[in-house]
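**Q** Model the structure of this input:
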Amino acid sequence: MATAVTDPPTATAKPAFTGEFTWVDPYTLVVDPFNHRHHHDNEEDTTEPDAELIASVEETGVQSPILLRPQPSGAPGNEVLGIIYGQRRHKAALIAADKAKAEGRPYFLLPALVRRDLTNVDDEALALSVLENKQRTDPHIRDYIEAARQLSLMDAPPAAKERHARITGLTRDEMKAAETATKLSPESLADAIAADFDLLELADYQEVEQVPGARTRLRQAKREDQSDGNGRRGHWAQALSKLRQHKEEMAKRVALIADLVSADITMVDWHPTWRDTKLHPLEDLLDQHRKKITPTTHAECPGHAASIDPSEPEVTWLCADWAKHGHTLTKAAARDTPTQQAEEERAKRREVIANNKAWRAARQVRHDFITNLCDAPGDAPDAIWKFTLSTILGTLDTYSSHISRHRTDLMAQFLKIADPNEGQAWYSRVDAPFGTLISRTGKTRRWRPLFAQVAAAYEHEAMSDRAWRDDIRINTVTWLAFLKERGYVLSDLEGEVLVNGLKQHKGRTPRPRHS
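**A** As a prediction, this is how the structure comes out:
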């Protein structure tokens, strides 16, 4: 039986838009308010024509049409046209026309395309302006920021905003970043532009703008990334995570102070040592019965006061004049001079606080990197397959311990799905938590849940808050070494842990143990 043959559908051509070509007098035009290129004080005006363009226009006129649309300010019968794009050509035409008029010669009209369909359609006009100018002499990054701000304020449906992003040539993330960057103060924006931050970096900077030294730290991180030459932002991510942590601590400190003020608690300045002051922390004091004093038992004392530790947003409770109010010092606090052991303990505590904070700040960066690894297209590289299978099929206690806990939270996070056991008690956990994911995962992506589970095992079992301390486990070294090989930029502390761990394990090659 013969099979019917159908002809392929006939392709037809259609115009991309409707417009009218015309010649216009350059003296009659205005710049459309939604033309996204503007001159910024103390910065190069990128709308100015160069000498070569001016010479060309003087000789042959403008050869490429500019884009215009009618302006709402035009009176009936006296239409005013505004420039959506083509400011440089317009300015060159004006300069050439001024010269021709001064010499008594006729001047050239401007070729133009008039888009009457864009009348009062401001979002489309702005998007087209961004698109055209992006392909010519670089507009200032401020122009992109301002354009994104204007587009974000316009009442347009999501589909239109998606179209704007496609037209402008900016990614969705860049459009969103540009909107965020508009919240930077003028001073911070100028500093960040001088540091050559791109749109995504400007948005990151805005998030931590109020943290002292943020721009300097991010600029240094950007230079380190550029020096690495791999196109990644690893140093930037580590610096940003620390700045976010600092911002959170600043907010906690402000909240603590507000609580203390509202409770009418006397606030005093912090001292690294209270030995030479009338003040002393309550932990160093005893009451008249030689019992330890607590903030609750001390609340009625006239010397009840508090101070905020600058290294950690925590309240230190004190008595403002412990001797006057009948308190005595503990034996440890009563020593005339602190012992070397006490000084070493204080130094160790400061180190622990600082390193715990640094370790936690790096954790989020590391988790983001792992999530991106799990989201890579296609099949896994050989190195990931070998590491994953070596872990699963080996005798690694990190993996077996993790499996016995039946945790699914981190694995779900790395796969960017909801935790199927969130809120469930241990005894009522889902039997096949990733069944739906497995059934929908194609052959070339089946490595993802396996690697996500292995990564979760290492993160839970080998990267706890204590993992950086003196006795560094080989599994911690193994995991950091693997991530570094995959392109992860170690934080300063992670780098120290890897180096010290390799020394402790005598250069032993960090890899999962096989059975």
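**Q** use CA for all of it now, contacts and neighbours both
**A** Fine.
**Q** Tell me the spacing between the residue most central in space within the chain and residue 192.
**A** The centroid of the chain falls nearest to residue 204 when counting by Cα atoms, centre = their mean (3.9 Å). Applying Cα to Cα, to the nearest Å, the value for residue 204 to residue 192 is 11 Å.
**Q** Repeat that for residue 458.
**A** Noted for residue 458: a distance of 38 Å to residue 192, by Cα to Cα.
**Q** ok, now residue 466?
**A** Distance from residue 466 to residue 192, by Cα to Cα: 37 Å.
**Q** And for residue 48?
**A** Distance from residue 48 to residue 192, by Cα to Cα: 24 Å.
**Q** of these two, who's got more company?
**A** Set residue 48 next to residue 192 and count neighbours by other Cα atoms under 10 Å: residue 192 wins out with 21 against 16.
**Q** Let me know the helix or strand that the nearest residue to residue 267 once chain neighbours are set aside is in.
**A** Of all residues not flanking residue 267 in the chain, residue 306 sits nearest, at 5.2 Å (Cα to Cα, 6 or more residues apart in numbering). Taking DSSP states H and E as the criterion, residue 306 maps to strand 304-308.
**Q** to compare against the first, here's another:
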Amino acid sequence: MDTTMNLIHVSPSELTLVSNIRDAKASDDLIASVREHGLLEPINAYRDDNNDLVVKHGHRRTLAAVAAELDQVPVIVTSAPADDLDGKTDLIAAQWDENQQRQNLTTREQAETIAQLAAFGISPAQISKRLRVDRSTVDAATTMTDTDTLDRYDLTITQAAVVTEFADDPSAVETLVRAASTGQFDHQAARLRQQRQIAEALADARAQWEAKGVTVLDGWPAYDSKDEWVDRLVDNATGQDIVIDPDDPGEHVAVRLDADFTTVLTATGKPVDPYELFEDDDHERPEDAVTRSQVHEELIVQTRWYCDNLAARGWRNRWSPTPPAEPTEADREQMRAERRDVIAANKAWLAAEQVRRDWLKTFCARKTAPKNSAGFVTATITTSPHLLSADRLRGERENYLTIPSTEGMSTPKATMTSLAMCLIAHEINTHKGSWRHIDPRTVSYLRFIEDQGYALSPVERRACGEHVDTEQL
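**A** I've put the predicted structure just below:
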């Protein structure tokens, strides 16, 4: 490619302006300055196949020179852009750099520039490299369906793409926009996606039951109701437990649907109590113990049958004729509040967990460790060495870190790798119950990543010992 560069003087009217990534406009101040002092910095241009001078850098200066009626302007003539799509993609990338340096592009202009390059068939990886923006921003800009969001709210491109996901839910949009100003955007987005998944699962299940002619119970029955859950009933004549045929439940029976992310055995899909799990390297665990590596979280729709007329079905409560005293309304409200809190905290933890682990993957890719990392690494090695020897660490670390040969590894890289291993060891030691039982090791881990720029969600702050109300989760 010809890389020669010549300085010439030509009339600004002889210069050709091509489509710019923003609507180039010369401000009144710029025009006045050019009229008084002339053009102090040359315009950069190249000659096209017709030998016309095409502006590469300096669109606004060219327009100002024309408006100021200058006879001549200095022009540096350089080689034409690479011959891909008539040089348009190289030209757009060059204009991106010039505009970002001189007068920052708005986020909308940035998104539309990225989308324009994608329309030319440039791959996301190439766009990311040419414009020096991260891949997540490129992906968001190329999939965004409503760039007007960038005009309405003060958001990044990636945040605006998320907001457009929830355009049909004004309340969710309001929540996300508010969270963007508090550093909680990613956490709120994870929670909203989680809630949407749950709502969709319930809607699908409801449609299936109603298609069978089964009544779906709305809400919870009143506490003073004379009706009862079927799993508490027996047959009057035989005393046997009642078993409902889901294909033909019969009269006076409705189904209650609930959906939540539940800890299940990977091998069978059977729910297990997450608070009764053991670590894989716990040598004192019982023979039939379930370990954390044997389970995963899964969205489960649960059903519970309800009968609104026990006498008509010939059923009765299996409890003794003299059951314990009924709880007071205050007791009931406390139990309801505790249940709401557990459900909300569990959901919040699972949503935060994904955000935190995504952040950790990015952090572990750093080339050098933060200056304050030595103390954290030392504390982990001296007080919690078993975390680094856990069987799960060897399997999980590949999700966060690629460790090349340690032979000849530089000191900064070795230090960062040691820190990453300690962080991963702490991360896999967390679980859905971490918010309920305060573990000093988890507190140390969460506070450390908070110091590195990670925004703790409310449930993670509760795991650190802070008081967080249910409504804040």
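**Q** TM-score for this pair?
**A** Once superposed, the chains reach a TM-score of 0.68 (TM-score structural alignment, normalised by the length of the second structure), with 419 aligned residues with a Cα RMSD of 4.6 Å.
**Q** that older thread, name all residues that make contact with the residue nearest to the centre of the first structure.
**A** residue 240 (Cα atoms under 8 Å, 6 or more residues apart in numbering).
**Q** how about it, secondary structure?
**A** Following DSSP: H, G, I helix; E, B strand; the rest coil, we place residue 204 of the first structure in the helix state.
**Q** how close does it sit to residue 124 of the first structure?
**A** In terms of Cα to Cα, residue 204 of the first structure sits 28 Å off from residue 124 of the first structure.
**Q** Quick check: closest non-adjacent residue to residue 175 of the first structure.
**A** Spatial nearest neighbour of residue 175 of the first structure, excluding adjacent residues (Cα to Cα, 6+ apart): residue 148 at 6.0 Å.
**Q** So what does that neighbour match up with in the second structure?
**A** Alignment note: residue 148 of the first structure maps to residue 114 in the second structure; criterion TM-score structural alignment.
**Q** Do I have it right that its match meets residue 129?
**A** No: contact criterion Cα atoms under 8 Å: residue 114 of the second structure and residue 129 do not qualify, at 11.6 Å.
**Q** between these two, who's got more neighbours?
**A** For the pair residue 114 of the second structure and residue 129, the greater number of neighbours falls to residue 114 (27 against 12), based on other Cα under 10 Å.
**Q** So for the helix or strand hosting that one, what gets flagged as buried?
**A** Using DSSP H and E, residue 114 of the second structure maps to helix 107-119. Residues 107-118 are the ones in helix 107-119 of the second structure that count as buried (16 or more other Cα atoms under 10 Å).
**Q** and if you look at stretch 97-104 of the first structure?
**A** residue 97.
**Q** Tell me the gap between it and the middle of its chain.
**A** 53 Å (Cα atoms, centre = their mean, to the nearest Å).
**Q** mind listing the strands for the stretch 151-300 of the second structure?
**A** 215-216, 228-229, 233-235, 253-265, 295-307 (DSSP state E, counting those that start in this stretch).
**Q** Could you export these as CSV, including distance to residue 97 of the second structure?
**A** Putting these into CSV (distance: least, Cα to Cα, whole Å) gives the following:
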stretch, distance to residue 97 of the second structure
strand 215-216, 59
strand 228-229, 67
strand 233-235, 73
strand 253-265, 46
strand 295-307, 45
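**Q** Run through the neighbouring helices and strands of the longest helix belonging to the second structure.
**A** The longest helix of the second structure (DSSP state H) is helix 329-364. Applying 3 or more Cα pairs under 8 Å, 6 or more residues apart in numbering; DSSP states H and E, one finds that helix 329-364 of the second structure contacts helix 185-211, helix 411-428, helix 458-463.
**Q** Give me the three-state assignment for residue 69 of the first structure.
**A** Of the three states, residue 69 of the first structure takes strand under three-state DSSP.
**Q** which residues does it contact?
**A** Residue 69 of the first structure makes contact with 32, 81-84, 114-116, 118-119, according to Cα under 8 Å, 6+ apart.
**Q** which of these count as buried?
**A** Buried residues within the contacts of residue 69 of the first structure, counting neighbours by 16+ other Cα under 10 Å: 32, 81-84, 114-116, 118.
**Q** quick one: which of the residues you listed is nearest residue 93 of the first structure?
**A** Closest approach to residue 93 of the first structure among those (Cα to Cα): residue 83, at 13.3 Å.
**Q** What distance do you get for the aligned partner of residue 326 of the first structure in the second structure to residue 248 of the second structure?
**A** Using TM-score structural alignment, the partner of residue 326 of the first structure in the second structure is residue 313. Computed as Cα to Cα, the residue 313 of the second structure to residue 248 of the second structure distance reads 14 Å.
**Q** Now residue 99 of the second structure. Nearest residue, chain neighbours left out?
**A** residue 105 (6.3 Å).
**Q** Tell me the residue in the first structure aligned with residue 190 of the second structure.
**A** Under TM-score structural alignment, residue 190 of the second structure pairs with residue 244 in the first structure.
**Q** so how many other residues sit close to its match?
**A** The number of residues packed near residue 244 of the first structure is 18, by other Cα under 10 Å.
**Q** Who are the contact partners of the nearest residue to it once chain neighbours are set aside?
**A** Among residues not flanking residue 244 of the first structure along the chain, residue 208 sits closest, at 6.3 Å (Cα to Cα, 6+ apart). Contacts for residue 208 of the first structure were tallied using Cα under 8 Å, 6+ apart; they are 214, 240, 243-244, 247.
**Q** circling back: which residues are in contact with the residue nearest to residue 99 of the second structure?
**A** 22, 96, 99.
**Q** hmm, which of those are common to the first structure?
**A** Cross-checking these against the first structure gives 22, 99 as conserved contacts, using both residues aligned by TM-score structural alignment, their matches' Cα atoms under 8 Å.
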